[in-house]
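Participant: Got a predicted structure plus its sequence, pasted below:
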Amino acid sequence: MLRSELFVWSIEVRGLVQGVGFRPSVWRLAQDLDLAGTVRNTPRGVIIEIASSPQTRDHFISRLRAELPRLARIDEVSIMAAPDQAMPSGFTILESLDGKVAAAITPDAAICPACADEILDSANRRFSYAFANCTHCGPRLTIMRQIPYDRANTAMSKFPMCRACRDEYEDTTDRRFHAEPIACAQCGPGLWLESTDGPMPVLQGDEIATAARVLRSGGIVALKGLGGFHIACRADNDAVIERLRRQKRRDAKPFAVMAHSLEHIALYAQVNTIEADWLASPSGPIVLLKVRSPSPLPSIIAPDQDRIGFMLPTTPLHFLLMQAIGMPLVMTSANMSGEPQFIDNDTACSQLFNIADAILFHDRDIENRVDDSVVRHDTTGATILRRARGYAPAPLLLPQLFYGKAPVFATGADIKSAFCIAANGEAIISQHLGDLDEPATLGEYRRTAQLYMELFEHRPQVIAHDMHPTYRSAGLAHRLAGEFNAVLFPVQHHHAHLAACMAENHAENDATLGIILDGAGYGTDGTIWGGEFLAGNYSGFQRVAHFQPVPLLGGDKAATEPWRNAYAHLRLALGNGFTEGEFKDLPVMRQLSAKPIVVLESLMHNRRLAPLSSSAGRLFDAFASIIGAAQMHVSYEGQTGMRLETLAGPHMETATPFDMCSPLDVAIISWRGLWHSVLHDLKRGADAGHLSARFHQSLIKIVSDMAIHQHHVTSIDRIALSGGVFQNRLLLQGVHAALEKYGLQVLVHHAVPANDGGIALGQAAIAMANQT
């Protein structure tokens, strides 16, 4: 083609395009297409200039999208003709614009296939090296101290590159070009193994093999991972798992299992192609999988569950350990129950020898604590149950209406806390941080919030927070507002759930019916909400229907003692003295009659010690207790709901709903008919599995029927499903299918959790939408 037929094009690319090998990928593509031009980083992303015809330009962009590096993501591409630009010759990677780039901080990435091959190759200089990485994998957020993202500002600053690593780092054609954590055995971090008696007599290079021998013999080994320490033991040994539960004070909460390959996981669980892709992806999450029946693994891994969270090795250290041991391992975070996981060697040394027989340490510091992410595949698509490693802090693009709004910091909730910073049409949600009732978690929240605002140069003008008057996150909001001289913006909890589901689905500000089912959220009337039908959008909402409010006997105790909810529900449905009535011989009645009835009766009318709540979560607790599927005291949030979901699964196709007797033209859904039907079934000897399936079918029907009724009343045809109770797979899939079958548009969560881990996104969206 004649040079006179060429045009110079300026192509701006936004997304995850810095620090991920994007510029070398552009260079190689330009070489392949014989294009002249340049590529450079800018504060907004990457600018590519090429000389080509319009047709070749479009082909170049098409291939650029199709041949992205493993960690890259393109969000936007804008093209402008550059008629004043001189015609280039050759293709060059230029220095960053103005010498300063606010490089996107990409999530930590699981070991890539190329690095895995290298550390297994005895002829490679990184053979058996536990810290191999490249631009396609390795640590990112977990080693960051400050911007800009270069080695000097990370935990790798104390490891000067050797000549061989420097050559790779500076070679445009090498996959380690500008890989900041680049390392090898000559210049990078090292391993050592200790036991309760001090450093173990291990030959250098034999630490992993020795750890594998400890594990194989039935021991417990802790190891330092990407975002914190893990604790591992054999997944086929009941005794050592029981010991781990006892030492960790984790009675029943499920453990995750790590296996060395997809083929190995398939021996223990059913894995479809989507789940296999997630397991092998750069995010490397824990994926909940249906366990094969009969299960080859002991039930103590995940008591009363038919699914186990599986993961593949995420780091070279995990990869080498799994190769050495050749059997599945329980792999759980190294912390005491309810506390943040350990990240520094000194704390691990002082705390973990109460649990582990040996610890694999290394000397690369973990700057930022990041837990493992958890995902599940449903008929509705991906469901993120915990968003952390591999996902945070990747930005989410927001709908167009949020562009140009003042920057916002949203504090999220106190339970499953995560915050959100939003500006320039993007939202960045922090990793899962935990429950703010734990002082160490609260401190970690403050430190992480400060880090994010420094890393992303974020100065909020608005601080959004939950309207609950005693939330710790609301207290943090007041502190931040003072620090930044920002405006405080309180947001109702369930409105935030609705807005979060809308925002992640790129919904514009049109009317939406939110069905929000969760454990608890402070309502505008001062009661505790949790079974809500909200007609609204980002700008506001109206509560058009809700579950029947029921007293929470003992306040917060009702969240951990299911029998309290059973008493309150049955008392409202059957009246005073219900334990001595028609159903007095049922086990639940005998159990409740042994409780302090006089005290409970006084609580039924005491709004200070037993606030009213429309909670869907407590409804599940009540049902589980009534049918004998709940302990007197639960050991983790959602335990009863998960148990009921497992019980119901095999019977869902044949189960029919209970007779609810709750008219749709009344805005309050009553459970009186439900409880009468349940008790009659119990009297007839129905088993817990069939009862649980009927309960799920009843909820699916009443929730869907009410949504359709509200559609006719309000003419709203877009429904958003949110709240932690919608992490119940059967309920989510059932309501989604029923509403879609009716012809309604249904929005569900795919990018953030439906539980409180996602509401910071909704708080930010509401605060921006209400800016004048």
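Facilitator: In hand now; what should we look at?

Participant: can we go C-alpha only for contacts and neighbour counts from here?
Facilitator: Fine.

Participant: list the helices and strands the helix or strand containing residue 30 packs on?
Facilitator: Assigned by DSSP states H and E, residue 30 belongs to helix 22-32. Helix 22-32 sits against strand 36-42, helix 54-66, strand 91-93, with contacts defined as 3 or more CA pairs under 8 Å, 6 or more residues apart in numbering; DSSP states H and E.

Participant: Can you tell me which of those is packed in deepest?
Facilitator: strand 36-42 (a mean of 22; mean count of other CA atoms under 10 Å).

Participant: Which helix or strand lies directly C-terminal to that one?
Facilitator: Downstream of strand 36-42, the first helix or strand assigned by DSSP H and E is strand 45-52.

Participant: what packs against that following strand?
Facilitator: strand 7-16, strand 36-42.

Participant: Of all those strands, which one is nearest residue 77?
Facilitator: Nearest to residue 77, of all the helices and strands packed on strand 45-52, is strand 7-16, at 4.7 Å by CA to CA.

Participant: and for that closest one, what are the contacting residues?
Facilitator: Residues outside strand 7-16 that contact it (CA atoms under 8 Å, 6 or more residues apart in numbering): 44-54, 57, 71-83, 85-87, 104, 106, 394.

Participant: Which positions in the helix holding residue 30 come out as buried?
Facilitator: Using 16 or more other CA atoms under 10 Å as the test for burial, helix 22-32 gives 22, 23, 24, 25, 26, 27, 29, 30.

Participant: Of the residues you listed, which is the nearest to residue 139?
Facilitator: residue 22 (17.2 Å).

Participant: Can you tell me, leaving aside adjacent residues, what's nearest to that closest one?
Facilitator: Leaving aside its chain neighbours, residue 22 sits nearest to residue 69 (6.3 Å; criterion: CA to CA, 6 or more residues apart in numbering).

Participant: and if you look at residue 638?
Facilitator: Using CA to CA, 6+ apart and skipping residues adjacent in sequence, the residue nearest residue 638 is residue 617, 7.7 Å away.

Participant: just residue 510 next, same as before
Facilitator: residue 537 (6.0 Å).

Participant: One more to weigh against that first structure:
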Amino acid sequence: MNAPQRTFAYAPGHDAVMRLRIVATGAVQGVGFRPFVHRLAVSEGLCGFVRNTGDGAVIEVEGDALALERFVARFDTELRHPAQVRERRIERMAACGDEAFAIAASTHERTQFAAVLPDLATCAECLDEIDDPANRRYRYPFTTCVHCGPRFSLIECAPYDRERTAMRRFTMCAACQAEYDDPASRRFHAETNACRRCGPRLALFDAHGRPICMDDDALGQAADALRAGAIVAMKGLGGFQLLADACNDAAVRLLRERKRRPSKPFAIMTPDFDAATALAQVGATEAALLRSAAAPIVLLRAREDAPALAPSVAPSLPWLGIMLPYTPLHHLLMKQLGFPIVATSGNRSGDPIVCDEREAIQTLHGVADLFLIHDRPIVHRVDDSVVRVVAGEPVVIRHARGYAPLVLATQAVDSRGASAVLALGGHGKSAVAAAAGQQIVLGPYIGDLDGSAARTAFAQGTNDMQRLFPMTSPAVACDTHPDYYSTQFAAKLAGEVRHVPHHVAHVLAGMADRGLEAEPVLGVAWDGSGYGGDGTVWGGEFIAVERNRSGYVYRRVAHVLPFRLPGGDAAMREPDRAAFGALHAVFGEAMWSKHVLPPVADAAPEARRVFNAMLARGVHAPLTSSAGRLFDAVSSILGVCRHSSFEGEAALALEAAASRSSQDFALAPAVLRTHANDGMLVADWTPTLAALVEASEAGVDAATLAAAFHDALAQLIADVVVQVTARAATRHVLLTGGCFQNERLASRALARLREAGFEAFTHGRVPPNDGGLAVGQALFATAATHAQCAEHEEKR
């Protein structure tokens, strides 16, 4: 966020009594901001008020000029995280003669987006209370204060006041009301304030939805069931989680079978930080993430000497997704258990996370043995976030609880004249964004839009964004792929629809994330697939993007050599198909003589005939420049992963194999060629693959070759960038797209680019995968509409 600028100071000649009006925007609701201002004003002997508005907060403060100057200075230096002021404006007013300082009733006045805060992990003070037998909140699983607890998941509309949240159904008891009214209390104007007498309660239901017990008994019996190997569906902060003993392989395998999730890794929750460090290697950055208020799932390297986890938690992978307890309910349960548990999304494979108990009992019937629920409604479903450290910096992989909604300030668009934009993202890893003026807000991860439940959740997500961040007649931005559900949904909405090329949106999302909106940037956009618009499937692109008077202009300046993909989308589930296409590009029909390669060795005569025909004639075998499919091909060729049960499994397995390499091995580099027709630079990877096949036939192990392949592609990126930028102005290079979730590829490519003198970046807060597309779409459409407005004004 932008640092606030001082605009007031005492000067000789000022009146003895003055009044200031301060308008503050940013994270100023639901974070103890008004109590902070109240205590600050009272300590300086000042009068006036503070109130929430639809935009943020307004303060009017009156008193001695020197006291006002101290108030402003302390306001800037003493504000406590997670409260954060993005911008403030100060103006002098005539004194009104107020006699006290008050927290005034909220108003709905709005000129821009209010910052709706993400949900916050339980603070240390609240944890001390639930651990203290003498405290009235001892073992109360919904203990919160102004510094922690649910925010986004329970707000209905801004401004953030109790009557506009799911807590309005709970009337505070006398003791809680006294805390709420006491300026000295940590719960002064804490909108989620509650206790065992007046707040939400726990209940335990059996598999058929029949009540068993409540409160502490419910928690105790749920813990006993987990110890015995049962699967418990627990209503958490933003939805249900399916829980199982992570050390009990039979329980984990049963969960996989019931959820129909054969191999995708499960996240686990450990009782505390020490238990996490016993299981995985935790660096300083990872430790800060685990302990942060966002408390995401952090991808960590498993320790070889770790206590035994069930092998089915993360089959054949060297990484664990670990999170710490982040609500009082989680803390109480984990303290009672004392061992790690699987804590995965409460849904059936392919569906969005379930957030309502009635829906959970119906949807998860046959999956969960018990249901641990509470009666606080979840207004916005929000899954657990996932973060990975890449080249020493956190990269959000799944943007959800603790991070969503994310407010990005962009200086590339003047706030005057630009119409609002609702951006719908892609088809996979769907998320929605809203933009107005100089702000873009990215909502939480929804999921893939294949099933009816996911599409219902997507429609609800678009409605939620428009209710929380009201926009007048917004333009609608979406992908160019005609078969994406989000693209089809855009056509049903009122307003102008702007189609944004898939990989351009990837680059722009990273630019917005890294504050590069006004800079010329060379984007390296590598992913599984995206609509290219030229009859081929893109996914290994080098795209130059810059801003001019008409908005953002872009040019595809290089790409990975295309190869045929027999069966098209079927190759996403069957890496062998990608292998046949890549091998055919190198060897032609002679590829069938490479019997040492697993996909060739296992191909039946009829399969060889069919694939030969498809590849030779180009029938149902589209050309693709996808780097993601190239990773799949090598994963199959090396026998690392031949069948994918989830997106990216083959590439993830190849990265895992590379991490086990203990020796250096170099493959032939790619050859860069300039296409005669259009001057496009093409990175020909066939020498690299030919060398890999030759080495495999010679007996070089798969781990060594997997590592060498990653390193060869990192060098390919650097070589292309050097050649392309030799005739371009930019020194800014951005790595974007799902391929750069791969830590080895991203970190080595960044290192090579920086060694070559480039300012090289990848994503941080905005996911590099399709979960960030909506941000790029919003930036593109906002810049275009602003340019149109500016042109119109010039012609008037």
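Facilitator: Noted; the coordinates are in hand. Computed from a predicted structure; not experimentally measured.

Participant: Need the TM-score between these chains.
Facilitator: Here the superposed chains carry a TM-score of 0.94, computed using TM-score structural alignment, normalised by the length of the first structure; 763 aligned residues with a CA RMSD of 2.5 Å.

Participant: that older thread, comparing the helix holding residue 30 of the first structure with the second structure, how large is the average distance?
Facilitator: Compared with the second structure after fitting, helix 22-32 of the first structure deviates on average by 2.1 Å (mean CA distance after the TM-score superposition for the first structure).

Participant: Now do that helix: distance to the chain's middle.
Facilitator: How far helix 22-32 of the first structure lies from its chain's middle: 34 Å, per CA atoms, centre = their mean, to the nearest Å.

Participant: relative orientation of it and strand 45-52 in degrees?
Facilitator: Inter-element angle recorded for helix 22-32 of the first structure and strand 45-52: 10 degrees (by axes from the mean of the first three to the mean of the last three CA atoms, to 10 degrees).

Participant: Name the residues that touch helix 22-32 of the first structure?
Facilitator: Residues from elsewhere that reach helix 22-32 of the first structure (CA under 8 Å, 6+ apart): 17, 36, 39-40, 60, 63-64, 68-69, 72, 91-93, 172-173, 177.

Participant: Same question for stretch 736-747 of the first structure.
Facilitator: If you take CA under 8 Å, 6+ apart as the criterion, stretch 736-747 of the first structure is touched by 380, 501, 502, 505, 704, 707, 708, 717, 718, 719, 720, 721.

Participant: Which member of those exhibits the greatest number of neighbouring residues?
Facilitator: Most neighbours among the contacts of stretch 736-747 of the first structure, by other CA atoms under 10 Å: residue 502, with 31 neighbours.

Participant: Which of the three states applies to the equivalent of residue 598 of the first structure over in the second structure?
Facilitator: The alignment partner of residue 598 of the first structure in the second structure, by TM-score structural alignment, is residue 609. With DSSP: H, G, I helix; E, B strand; the rest coil as the basis, residue 609 of the second structure sits in helix.

Participant: Residue 609 of the second structure: neighbour count?
Facilitator: 11.

Participant: So for the counterpart of residue 552 of the first structure in the second structure, what's the nearest residue that isn't a sequence neighbour?
Facilitator: Under the alignment (TM-score structural alignment), residue 552 of the first structure pairs with residue 565 in the second structure. Once flanking residues are discounted, residue 565 of the second structure sits nearest to residue 621: 4.8 Å by CA to CA, 6+ apart.

Participant: and what of residue 234 of the second structure?
Facilitator: Nearest non-adjacent residue to residue 234 of the second structure, counting by CA to CA, 6+ apart: residue 372, 4.6 Å away.

Participant: ok, now which ones touch that neighbour?
Facilitator: 202, 203, 204, 205, 218, 219, 222, 232, 233, 234, 235.

Participant: Neighbour-wise, which one of the residues you listed leads?
Facilitator: Busiest of the contacts of residue 372 of the second structure [other CA under 10 Å] is residue 233, holding 32 neighbours.

Participant: how about it, what's its partner in the first structure?
Facilitator: Using TM-score structural alignment, the equivalent of residue 233 of the second structure in the first structure is residue 222.

Participant: Identify the residues contacting its match.
Facilitator: Residue 222 of the first structure makes contact with 229, 230, 231, 232, 334, 352, 356, 358, 359, 360 under the criterion CA under 8 Å, 6+ apart.

Participant: For it, give its distance to residue 119 of the first structure.
Facilitator: Per CA to CA, to the nearest Å, residue 222 of the first structure is found 22 Å from residue 119 of the first structure.

Participant: again with residue 720 of the first structure
Facilitator: Distance of residue 720 of the first structure to residue 119 of the first structure, computed by CA to CA: 47 Å.

Participant: What's the residue nearest to residue 234 of the second structure aligned with over in the first structure?
Facilitator: In the first structure, the residue matched to residue 372 of the second structure (TM-score structural alignment) is residue 360.

Participant: try residue 453 of the second structure
Facilitator: By TM-score structural alignment, residue 453 of the second structure lines up with residue 440.

Participant: Tell me if I'm right that that match and residue 342 touch.
Facilitator: No - proximity of residue 440 of the first structure to residue 342 does not meet the contact threshold set by CA atoms under 8 Å, at 10.8 Å.

Participant: Among the two, which residue is more densely surrounded?
Facilitator: Each of residue 440 of the first structure and residue 342 has its neighbours counted (other CA under 10 Å); residue 342 has more, 23 against 15.

Participant: thinking again about what came up before, of the helices and strands packed on strand 45-52 of the first structure, which approaches residue 322 of the first structure most closely?
Facilitator: Comparing these by CA to CA, strand 7-16 comes nearest, at 30.8 Å.

Participant: now the closest one against strand 45-52, angle please.
Facilitator: Interaxial angle, strand 7-16 of the first structure versus strand 45-52 (the same axes, to 10 degrees): 150 degrees.

Participant: Strands along the stretch 501-650 of the second structure, start to end?
Facilitator: 521-531, 537-548, 551-560, 563-564, 623-624 (DSSP state E, counting those that start in this stretch).

Participant: In a markdown table: the ones you listed, plus mean neighbour count.
Facilitator: Converted to a markdown table, the strands of the stretch 501-650 of the second structure look like this (neighbours: other CA atoms under 10 Å):
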| stretch | mean neighbour count |
| --- | --- |
| strand 521-531 | 26 |
| strand 537-548 | 23 |
| strand 551-560 | 20 |
| strand 563-564 | 27 |
| strand 623-624 | 24 |
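
Participant: Out of those, which gets nearest to residue 310 of the second structure?
Facilitator: Comparison of the strands of the stretch 501-650 of the second structure against residue 310 of the second structure by CA to CA identifies strand 521-531 as nearest, at 30.8 Å.

Participant: Now do the closest one against strand 537-548, angle only.
Facilitator: Going by the same axes, to 10 degrees, strand 521-531 of the second structure makes 140 degrees with strand 537-548.

Participant: which bit of the first structure covers strand 521-531 of the second structure?
Facilitator: Aligning strand 521-531 of the second structure against the first structure (TM-score structural alignment) gives residues 512-522.
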